[in-house]
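K.L.:
no sequence for this one, just the structure:
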């Protein structure tokens, strides 16, 4: 009740002039809805969006890019372009047959392995013929890596699927006060759901990433460029050494590989991406609330439009908080064992578009769940009661709830 009352207060908005543009999507179910620009952009913002989109898809090589920015890649990397992993900007997918390579996922390594291989396991390299390893599917199991450069038993790892790039500018503009008001780390209302704010090293409220470990689009973009593509970004000038030997590799010096202007265009592209355009089915929403799903997957949050700062409400179905999901989902790559089973509430918007485009789902942080039912049943910890309520539903009611989720 504490969380609900706080949100109702925060959602109360004054009346604004009608001429201010507040559209979040075009209302059209386009061929690639996750790649559309958010409405209301100025001509200059739209130009930056399209220039950033070009950079997002550029295949990076050791030489400068064809559009005038510096080149560079690696020496260890997971992809040569942003679009390689973020295919059509939707969530990554896991092949359904065993022993198939997964080309879009990243493995985060435990602290014990970072001295040898860095923070992520890189399948490609400029200084190794076969990279550090490959992510393969396992029959009936969580996707796993085969590691070529070290003993597989010597390194624990955690698989991360690329997240959908939906409404990122809207998420970035959710005020910290909103997220703080929703938190209930000591479960003062006694509903079994706590919700903890993730904070960055400098104290900012996190909101991006599976662990809400990033507070801004600039931060999450720099992290991806450095750790997934092995690039040196102007803002951090950090040397990305994937092992003690790679510091002597051609691209591992302090030469800037991502200039300030290039980073700004990439961030603006992400900031101006549209929100989903599907209208949820009214049937099943009551079940969504009564089962307890809405305790974490809060249907809407107030924010500001990235184009003009107008106040809007977004159907995100998330509180952007960390929740304990139980030991089965504990993450060996977590910085602290105390946070291993904590995950940010995944926004549910965009499920309908994903199903329409891909025809199937790869849910949870590692793609282990192939259906919405499997994802719900994987919930435990703070979500234990909601999972049990789902199991107690009659088949017809369960179908209504699942159909509601598929309409988001």
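P.N.:
Noted; the coordinates are in hand. A quick note: this is a predicted structure, and the numbers were derived from the prediction, not measured.

K.L.:
can we go C-alpha only for contacts and neighbour counts from here?
P.N.:
OK.

K.L.:
for the residue nearest the centre of the chain, helix, strand, or coil?
P.N.:
Relative to the mean C-alpha position of the chain, the nearest C-alpha, by C-alpha atoms, centre = their mean, is the one of residue 163, at 3.4 Å. Residue 163 falls in the coil class when you classify it by DSSP: H, G, I helix; E, B strand; the rest coil.

K.L.:
Tell me the spatial nearest neighbour of it, not counting adjacent residues.
P.N.:
Distance criterion C-alpha to C-alpha, 6 or more residues apart in numbering; nearest residue to residue 163, sequence neighbours excluded, is residue 91 at 4.7 Å.

K.L.:
Repeat that for residue 390.
P.N.:
If the residues on either side of it in the chain are set aside, residue 390 comes closest to residue 291, at 6.2 Å by C-alpha to C-alpha, 6+ apart.

K.L.:
For that neighbour, give its distance to residue 96.
P.N.:
In this view, residue 291 and residue 96 are 30 Å apart by C-alpha to C-alpha, to the nearest Å.

K.L.:
okay, the two: which has more neighbours?
P.N.:
Under the neighbour definition other C-alpha atoms under 10 Å, residue 291 and residue 96 were set side by side, and residue 291 has more, 19 against 13.

K.L.:
another one to put next to it:
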């Protein structure tokens, strides 16, 4: 069995120096804002240090996350405005219990938790007929101005190819590679240079803490030209902050599309549910979707579907949605896996910790030592995961490093699990084996470990 030292090409003494001493703080990945109890049936818990009176706003915001929206006009004035085109009727549909929705099974139409961005191959843009995201559902309205019903844009059927492989020690493994078949497009064909990119909705806990990391701390990790020659080229997607109009780091979304958590939530409202809001006030209907535009004009309110007060409540709920506690990190097996995490250089992209800014708008999230295990940067993950499209500065093979906190609780809390941007990985092990590009060397170091070592690393990841 090859040792980790031989696999990484450095001495055991040098590797030992790269592994920081374990700290009890790691058991509280959200700092004082960590959830007060370990998640059992749901990830929906307010930050542990939020005063009781402010928790009332959290639960008010949660009601707009949980409850379904209906088409306008309707008797329920705080809940109407759905569509005209949409992917789901509520946030909870895709982010089940604050985690991830169910992944697609082979041969099924994509469920709401698996949506599809429409990208261009050579430039940043959207499809002229369908916009930036495929929306399979449409509202049903009866109105004298509507001569034709609004039609959902189309569906996607998911299939998987099984790929067999072997570790160097002869242990077999299998991966599944998804493919997508577009069905029942309602507004003609996509443009010739349009490609689809699958996005399996992420867990939403801890996003306020990610929002509270300073841009200065993130930019300090950028290394586009790989000047330190470690083979890793961290790059940040620069996007427009809708509120300020200024370029900012895109820290949310699988390609880093949104600069702030508020913007991410507002974008999900308009693209996923069809709810216009203070940041995105225009419906997503394209110029060829005439019934969609007519349906949007029927709303007698003539205002945003979600006013600023409700938008702010939903944003606040997202900000203080607590990270779950870490679990068995001080056991021998977890400490062995933790050492391997550093020795294999996983921490270079999955940056373990930060201290959040002192001036973040939510006091409970200020100056917290957190352990998200992400640099929030784009990295080339290889052709195996590439989508061939562009999203601002993000190329087809580049994906934002996802946070790892709570990753081991999916099965326990939700009864199922799936990983990576499109849900193709059924286990954490499979997710590691899909790593390519800049992460290819680290993947092969992992493959060269003994079975016990691989199990220890995965055990550590399940505890953080």
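P.N.:
Nice, I can see it. A quick note: this is a predicted structure, and the numbers were derived from the prediction, not measured.

K.L.:
Confirm that residue 239 of the second structure sits in a helix.
P.N.:
No - applying three-state DSSP, one finds residue 239 of the second structure to be strand, outside a helix.

K.L.:
Thought residue 253 was touching it, still the case?
P.N.:
No - in this structure residue 239 of the second structure lies outside contact range of residue 253 using C-alpha atoms under 8 Å: 11.7 Å.

K.L.:
Which residue in the second structure aligns with the residue nearest to the centre of the first structure?
P.N.:
Aligning on TM-score structural alignment places residue 163 of the first structure opposite residue 202 in the second structure.

K.L.:
again, but for residue 42 of the first structure
P.N.:
The pairwise alignment with the second structure assigns residue 42 of the first structure to residue 51, based on TM-score structural alignment.

K.L.:
try residue 120 of the first structure
P.N.:
For residue 120 of the first structure, the residue aligned by TM-score structural alignment is residue 133.

K.L.:
which SSE is the residue lying closest to that match once chain neighbours are set aside in?
P.N.:
Counting by C-alpha to C-alpha, 6+ apart, residue 133 of the second structure lies nearest to residue 117, which is 4.4 Å off, once chain neighbours are set aside. Here residue 117 of the second structure sits within strand 114-120, counting by DSSP states H and E.

K.L.:
Could you list every helix and strand that that strand packs against?
P.N.:
Based on contacts counted as 3 or more C-alpha pairs under 8 Å, 6 or more residues apart in numbering; DSSP states H and E, the elements that strand 114-120 of the second structure packs against are strand 133-134, strand 194-200.

K.L.:
Out of those, which gets nearest to residue 263 of the second structure?
P.N.:
Each of those was scored for nearness to residue 263 of the second structure using C-alpha to C-alpha, and the closest is strand 133-134 (16.5 Å).

K.L.:
hmm, who's touching the next helix or strand after the closest one?
P.N.:
On the C-terminal side of strand 133-134 of the second structure, the nearest following helix or strand under DSSP H and E is strand 137-138. Judged by C-alpha atoms under 8 Å, 6 or more residues apart in numbering, the contacts made with strand 137-138 of the second structure from elsewhere in the structure are 83-88, 150-154.

K.L.:
re the thing from before, okay but the match of residue 163 of the first structure is in contact with residue 97, surely?
P.N.:
No - between residue 202 of the second structure and residue 97 there is no contact, the gap being 11.5 Å when judged by C-alpha under 8 Å.

K.L.:
still on that earlier bit, the contacts of strand 137-138 of the second structure in strands, which ones?
P.N.:
Those of the contacts of strand 137-138 of the second structure mapping onto strands are 85-86, per DSSP state E.

K.L.:
Same list (the contacts of strand 137-138 of the second structure) but as CSV, adding distance to residue 58 of the second structure.
P.N.:
As requested, the contacts of strand 137-138 of the second structure are arranged in CSV below (distance: C-alpha to C-alpha, whole Å):
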residue, distance to residue 58 of the second structure
83, 25
84, 28
85, 28
86, 25
87, 25
88, 22
150, 35
151, 36
152, 33
153, 34
154, 35
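
K.L.:
The contacts of strand 137-138 of the second structure: which two are farthest apart?
P.N.:
Greatest spatial distance among the contacts of strand 137-138 of the second structure (C-alpha to C-alpha): 88 and 150, at 15.7 Å.

K.L.:
what about the two, which has more around it?
P.N.:
Per other C-alpha under 10 Å, whichever of residue 88 of the second structure and residue 150 has more neighbours is residue 88, with 26 against 23.

K.L.:
Which residues are in contact with residue 47 of the second structure?
P.N.:
For residue 47 of the second structure, the contacting residues are 32-36, 320-323, 364, taking C-alpha under 8 Å, 6+ apart as the criterion.

K.L.:
make it 6 Å
P.N.:
Contact partners of residue 47 of the second structure, counting by C-alpha atoms under 6 Å, 6 or more residues apart in numbering, are 33-35, 320-322.

K.L.:
Fine, thanks again, bye for now.
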